[in-house]
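*Asks:* model this:
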Amino acid sequence: MDQAAQAPSQVMPGSFADLAQKVSPAVVNITTTSVVSQPTGGPAFPEGSPFSDLFREFGFPGMPGGPGGPGAPEGMPGPAPQQRSNALGSGFVISADGFIVTNNHVIEGADQIEVEFYSGDTLPAEVVGTDPNTDVALLKVESDEAIPFVQFGNSDTARVGDWVLALGNPLGQGFSASSGIVSARNRELSGTYDDYLQTDAAINRGNSGGPLFNLQGEVIGVNTAILSPNGGSIGIGFSMASNVVSQVVDQLQEFGETRRGWLGVMIQDVTPEMSEAMGLSVEGGAMVTDVPEGPARDAGLQTGDVITSFAGTPVEDTRGLVRRVAEAPAGETAQVVVMRDGDELTLDVTLGRRETAQGGGTEATPDEPTESDVLGMSVTVLTPEMAAELGAPRDATGLVITGVDAEGPAAEKGLAAGDIITDVNQQTVTSLADLTARIDEAREAGRQSVLMLIRRGGEPLFVALPLGEAELAE
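*Replies:* The predicted model follows:
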């Protein structure tokens, strides 16, 4: 932060033309192709799913029983030929030998990936590695000639008000530039390792994976998501900070996967009241609430310890500690300073690897309701079969919108059947109970809306959904 505070003030450029001309050759359009099963004349929803019932009820053209639909025998679905589905995104080259960075959601599930360069040339690309946690993917193309590339800048020096330039392929329109400023820093949206720059540079569908440049032509962010009530840009876009992306890319280049450090503790922020009650002489820190079997227990950490420093870096809060531990290589020995009973202790912890320590996703409770009406929409728990129907990975988790009240808040904000809700108020939701809990928490806190992260056609979209008056439980 000190370095950012001391950065020189920027002068408004008379034009972005020189900058755009300099960096455009390294920016690419990405087209992905996947093979899906599609019933003849209708959407890809097999018989028996809530979506096939929904479309039949409203007479979707081409569906059995709908206008123009084939008269399939009772209980017999129509044929399901293979159909190729295309998706568009953006990316940028980071080395002369053809390494390309984009978003994971741009290429997830793709059978073929084609990269189009500013020159108009196209090359096939292969996936080197992906990290869904930061939505980063690394691709590689082969070329006989050196490819123009750009370099990562230091996102920590970006200040609110700095000019930025976004390049990409918005709405499939080809190479396009938009300018704006950094409107906020250190945004945490839905992930453990989030560190987003917020910008008012126009970012739309298709910009995902594209670069956000500073005036020096350095990449300080990867355009990832927007906050929008209607799916279009309203001047609130989010770019994953380059200091996060570059570390992930280094690991993907070296290992083809991420290898984050793992301390093995449950932690919570230390409030001023807790600090006073414990007689701590330091502010901030992370209190250890549980020490399961793992590196921290082996090193002697205990419940009630307050971690004040990790690997020589002061710990301000739990978020900072989690990110700092993740950045440390697995297997590295790090010094952890803790306050225990008024004394300062220094412990040496040999870090484990988070990817091997983490368990599987949380499953919905078997006996909970299967569907619920809330905030003007009907939702149900996402199953592997539904995920496949909607073009999402079969192991995806969340809630699926199965219906929307035309006069309710969900419809007003542009939500639709088939949208997948993955997070509410920056917390993962995998069950109806999770959704209800997030809504209740927001109401108790006096909030007027909840922030939902949805996936629509593989693209992430944030929607602020009004709560309105509390609904009566049936």
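*Asks:* every contact and neighbour count from this point should use C-alpha atoms.
*Replies:* Fine.
*Asks:* list the contacts for residue 167?
*Replies:* 24, 27, 175-178, 207, 210-212 (Cα atoms under 8 Å, 6 or more residues apart in numbering).
*Asks:* so can I have TSV of these showing neighbour count, distance to residue 219 and secondary structure?
*Replies:* Output for those, formatted as TSV (neighbours: other Cα atoms under 10 Å; distance: Cα to Cα, whole Å; DSSP: H, G, I helix; E, B strand; the rest coil):
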residue	neighbour count	distance to residue 219	secondary structure
24	22	12	helix
27	27	11	strand
175	18	17	coil
176	14	16	strand
177	19	14	strand
178	16	15	strand
207	32	14	coil
210	30	10	coil
211	33	6	strand
212	28	6	strand
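*Asks:* with respect to residue 184, which of those is nearest?
*Replies:* Checking the contacts of residue 167 against residue 184 with Cα to Cα, the nearest one is residue 212 at 14.0 Å.
*Asks:* any idea how far that closest one is from residue 182?
*Replies:* Going from residue 212 to residue 182 by Cα to Cα, to the nearest Å gives 10 Å.
*Asks:* without its sequence neighbours, what residue ends up closest to residue 116?
*Replies:* Nearest non-adjacent residue to residue 116, counting by Cα to Cα, 6 or more residues apart in numbering: residue 122, 4.3 Å away.
*Asks:* surely that neighbour touches residue 142?
*Replies:* No - applying Cα atoms under 8 Å, one finds residue 122 not in contact with residue 142, separated by 10.9 Å.
*Asks:* you'd agree residue 248 is in a helix?
*Replies:* Yes - assignment of residue 248 by DSSP: H, G, I helix; E, B strand; the rest coil places it within a helix.
*Asks:* next up, for comparison:
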Amino acid sequence: MSVGSGRSLILRLLKVQAVLAAMFLSLLQPMQVMAASAALPGSHSFVADAVRDVAPAVVRIDTERVVERQPFDPNLIDPLLRDLLGEPGFGYGPERQRGQGSGVVIDRQGLVLTNAHVVEQVEDVNVTLANGDQRDGEVIGRDPVTDLALVRLRGTSLPPSAQLGDSEALEVGDWAIALGTLTAWNGQSRLGS
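*Replies:* Okay, the predicted model is just below:
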């Protein structure tokens, strides 16, 4: 291949890249306009509206369960690690483990929808409402395949519930908003499609 034909090929590739970049940027422009208009003072975005409507129904779920610790064989530890870290503890028997997750109140009778792994094999369920009030909860159903579970709140004054949408109306590319508590009590939201 000659030097001239190599340069010609490079120029053609650069032209193709320029056209692709222009096409990509033209696709991004509507999204940038939408994002900019949502950030204008005095304007409201659909995300802010959705968070305002649903946030009072979002709850934090704290759980406890007892697990049986297995006896430990000290011969399984590398001697070098044993010299560095010391002898491992030989404690075994029951141990209380704590867990945490989020959920959303889905009806006025106090049913909370959460993930099944959040309430798997738990003994105690404590639910903190958006206003800070705490309620005991009871796991009434779990489906590990879909990772969904229902918890019933105990108590008389129940929080507002979120309105469930129509999953049949969803299309690929529709916006999704996730609300919840990642750590401690701080409501958070995420947006994606």
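*Asks:* TM-score for this pair?
*Replies:* Comparison of the two superposed chains (TM-score structural alignment, normalised by the length of the second structure) gives a TM-score of 0.67, and 152 aligned residues with a Cα RMSD of 2.8 Å.
*Asks:* conserved subset of the contacts of residue 167 of the first structure in the second structure?
*Replies:* Retained in the second structure: 24, 27, 175-178, out of the contacts of residue 167 of the first structure (criterion both residues aligned by TM-score structural alignment, their matches' Cα atoms under 8 Å).
*Asks:* picking up where we left off before, between residue 212 and residue 182 of the first structure, which contacts overlap?
*Replies:* Common neighbours of residue 212 of the first structure and residue 182 (Cα under 8 Å, 6+ apart) are residue 164.
*Asks:* burial measure for the nearest residue to residue 12 of the first structure once chain neighbours are set aside, as a count.
*Replies:* In this structure, residue 12 of the first structure finds its nearest non-sequential neighbour in residue 163, 7.4 Å apart by Cα to Cα, 6+ apart. Other residues lying near residue 163 of the first structure total 21 when counted by other Cα atoms under 10 Å.
*Asks:* please apply the same query to residue 104 of the second structure.
*Replies:* Residue 104 of the second structure: 27 neighbours (other Cα under 10 Å).
*Asks:* tell me how far whichever residue in the first structure pairs up with it lies from residue 151 of the first structure.
*Replies:* In the first structure, residue 104 of the second structure lines up with residue 92, judged by TM-score structural alignment. Remark: distance between residue 92 of the first structure and residue 151 of the first structure (Cα to Cα) = 10 Å.
*Asks:* residue contacts, whichever residue in the second structure pairs up with the residue nearest to residue 12 of the first structure?
*Replies:* Using TM-score structural alignment as the criterion, residue 163 of the first structure maps onto residue 175 of the second structure. Residue 175 of the second structure makes contact with 191-193, according to Cα under 8 Å, 6+ apart.
*Asks:* all helices of the first structure, in order?
*Replies:* 2-5, 17-23, 50-57, 104-107, 242-255, 272-278, 295-299, 318-327, 354-357, 384-389, 409-412, 432-444 (DSSP state H).
*Asks:* need the winner for burial among those.
*Replies:* helix 104-107 (a mean of 25; mean count of other Cα atoms under 10 Å).
*Asks:* and it, how far from the second structure on average?
*Replies:* Once superposed with the second structure, the aligned residues differ from helix 104-107 of the first structure by a mean of 0.9 Å; criterion: mean Cα distance after the TM-score superposition for the first structure.
*Asks:* what's that helix aligned against in the second structure?
*Replies:* Using TM-score structural alignment, helix 104-107 of the first structure pairs with 116-119 in the second structure.
*Asks:* contact partners of the matching stretch?
*Replies:* Residues contacting stretch 116-119 of the second structure (Cα under 8 Å, 6+ apart): 61, 63, 99-101, 125, 139, 142-144, 147-149.
*Asks:* from those, which is closest to residue 69 of the second structure?
*Replies:* residue 99 (16.9 Å).
*Asks:* if I read this right, that closest one contacts residue 60, doesn't it?
*Replies:* No - using Cα under 8 Å, residue 99 of the second structure makes no contact with residue 60, being 10.8 Å away.
*Asks:* the two - which one has more neighbours?
*Replies:* residue 60 (25 against 15).
*Asks:* what's the spacing between the aligned partner of that one in the first structure and residue 100 of the first structure?
*Replies:* Matched to the first structure by TM-score structural alignment, residue 60 of the second structure sits across from residue 29. Separation of residue 29 of the first structure from residue 100 of the first structure (Cα to Cα): 11 Å.
*Asks:* and for those two, which residues touch both?
*Replies:* With Cα under 8 Å, 6+ apart as the test, residue 29 of the first structure and residue 100 both reach residue 91.
*Asks:* residues touching residue 122 of the second structure, list them.
*Replies:* 63-66.
*Asks:* let's have those in JSON lines, adding neighbour count and distance to residue 84 of the second structure.
*Replies:* Output for the contacts of residue 122 of the second structure, formatted as JSON lines (neighbours: other Cα atoms under 10 Å; distance: Cα to Cα, whole Å):
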{"residue": "63", "neighbour count": "20", "distance to residue 84 of the second structure": "35"}
{"residue": "64", "neighbour count": "18", "distance to residue 84 of the second structure": "33"}
{"residue": "65", "neighbour count": "17", "distance to residue 84 of the second structure": "33"}
{"residue": "66", "neighbour count": "15", "distance to residue 84 of the second structure": "31"}
